[in-house]
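# Make a model of this:
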Amino acid sequence: MNKDMTVPCEDGIINLRVGAIIMMNGKILMVGNDRADYLYSVGGRIKFGETSEEAVVREVFEETGVKMEVDRLGFIHENYFYGDAASNMGKLIYEVSYFFYMKVPKDFEPACMSMTEDDHEELLRWIDVNDPIKYYPEFFRTELLHPIEGVKHFVTDERPRED
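So this is what the prediction gives:
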C-alpha cells in the first residue's frame, strides 16, 4: 500500500493531499523548487491505506528530517486548478487537502531532503505570512494571522467561468 492517492478521472486527475502548518517565531515553513515561481506548504499526497494524520507525519519527516506530532486539523481545501508538472501539464486537477497544525519542537532545525515528482530539488524557506512572494494556499495570508479552534473549509476554483 504505497501508491499515492492520485486517480485519473475523465481527462483530469483527483488528488488527496495533506499539508503541514509549521510555525515558529511568527514565521511559517514553506517549500519551493527551482522550477516553480511560488512556494507551497510542507506536505504531499496521501498514500492508499494511510490516514491523513499518518500522511502528514510521514511527509513532514520526509521533507524536514524531523518526526513531528499533529496538533490539530485546521483547514480542508477543495481546489480545482491546472497542472504545471511534466506528468500533469495542463490537466484539470481536483485536489482535496487537509492542513494540520503541527507541534513544533523548540529545537526544530529542518533539513530538506525531498524532490518534486519530476525530480527537482525542493528547498525549505521560512517566510512571514505577509511576505509578498506568491505562495499556496493563498488563504494562509489571512487565516494564519487569526487562527480559530475549529476547522475551516475553503474552495478555490481556477476553471474558466461561462457567464
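
# rest of the way, CA atoms for contacts and neighbours
Noted.

# What are the contacting residues of stretch 123-139?
Stretch 123-139 is contacted by residues 26-33, 37-41, 110-112, 140-141, 144-145 when judged by CA atoms under 8 Å, 6 or more residues apart in numbering.

# pull the longest strand from the chain.
Looking across the chain with DSSP state E, the single longest strand is strand 69-82.

# And this one, please, so the two structures can be compared:
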Amino acid sequence: MKENIKFDMTVPCGNGLLNIRVGAIIMKKDKILMVANSKNPEYLYSVGGRIKFGETVEEAVIREVYEETGIQMEVDRLGFVHENYFYGDVDSNLGKLIYEISFFFYMKVPENFEPKNQTFAEDDHKKYLHWISLDSTVKYYPEFFKTELKHHQTAVKHFVTDGRNICTG
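Here you go, the predicted structure:
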C-alpha cells in the first residue's frame, strides 16, 4: 500500500475533479497561521494540502504542517468538514468544476511555536506563512473561519460552499 502514498487524492470525475484535502488550524493568541503565494498574494488560505493515497486525514495534516512549517505537531481534534464546489483557476485545472472535501483540524500548538520555514516552494510558486488576526479585514479561506474560530466549540461543524453558479468568464 505504501507504494501509492505519493499520489495526491485528486481524481478526474467526468470533466471535473474531486479533491480530498486537509487544513490545519494553527492558532496563537488571537491569530491564525495562513499561507499566501507569489502568484496570488491577496489569496490567503489555511496551512494544509491534498491527502496522499494511503494516508489517513490525521497523517496528512501532520505531514502538511511539517512540510509547511518545519515543525512536527500533533492533532488536537477535527473541527470542520467543508464541501466546496468551485472552478479551477490554475493552468492544470482552468475552468474545470472541482468538488473538494476538506477536513480542518485544530492542532496542538506548542507554547513557543514559531515556524522554522517562513517560505517554501510548491508548483513553481513561492509560498509565505502569515499570522492573521481573526478580526483582520484581509480576505482568507475558508471564509467561515472569520466567525467560527472566534467561538471555541468542541462539536465538528459541516459547511457547504457552492460556487457552481458563479460565472467564470
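
# tm score of chain vs chain?
The TM-score (TM-score structural alignment, normalised by the length of the first structure) is 0.95; 160 aligned residues with a CA RMSD of 1.1 Å.

# Any buried residues in the longest strand of the first structure, and which?
Neighbour counts using 16 or more other CA atoms under 10 Å place Glu69, Val70, Arg72, Leu73, Gly74, Phe75, Ile76, His77, Glu78, Asn79, Tyr80, Tyr82 of strand 69-82 of the first structure among the buried residues.

# In contact with Ile26 of the second structure, which residues?
Residues counted as contacts of Ile26 of the second structure (CA under 8 Å, 6+ apart) are Ile32, Leu33, Tyr106, Met107, Lys108, Val109.

# Aligned counterpart of the fourth one in the first structure, please.
Pairing criterion TM-score structural alignment: the partner of Met107 of the second structure within the first structure is identified as Met102.

# Mind listing residues that contact the helix or strand where its match lies?
Element membership for Met102 of the first structure (DSSP states H and E) is strand 92-103. Outside strand 92-103 of the first structure, the residues within contact range by CA under 8 Å, 6+ apart are 11-22, 52-53, 56, 68-83.

# after superposition, how close is that strand to the second structure?
Compared with the second structure after the fit, strand 92-103 of the first structure shows a mean deviation of 0.2 Å (mean CA distance after the TM-score superposition for the first structure).

# The following helix or strand past that strand vs the second structure, mean deviation?
Note on strand 92-103 of the first structure: by DSSP H and E, the next helix or strand toward the C-terminus is strand 122-128. Aligned to the second structure and superposed, strand 122-128 of the first structure gives a mean residue distance of 0.3 Å (mean CA distance after the TM-score superposition for the first structure).
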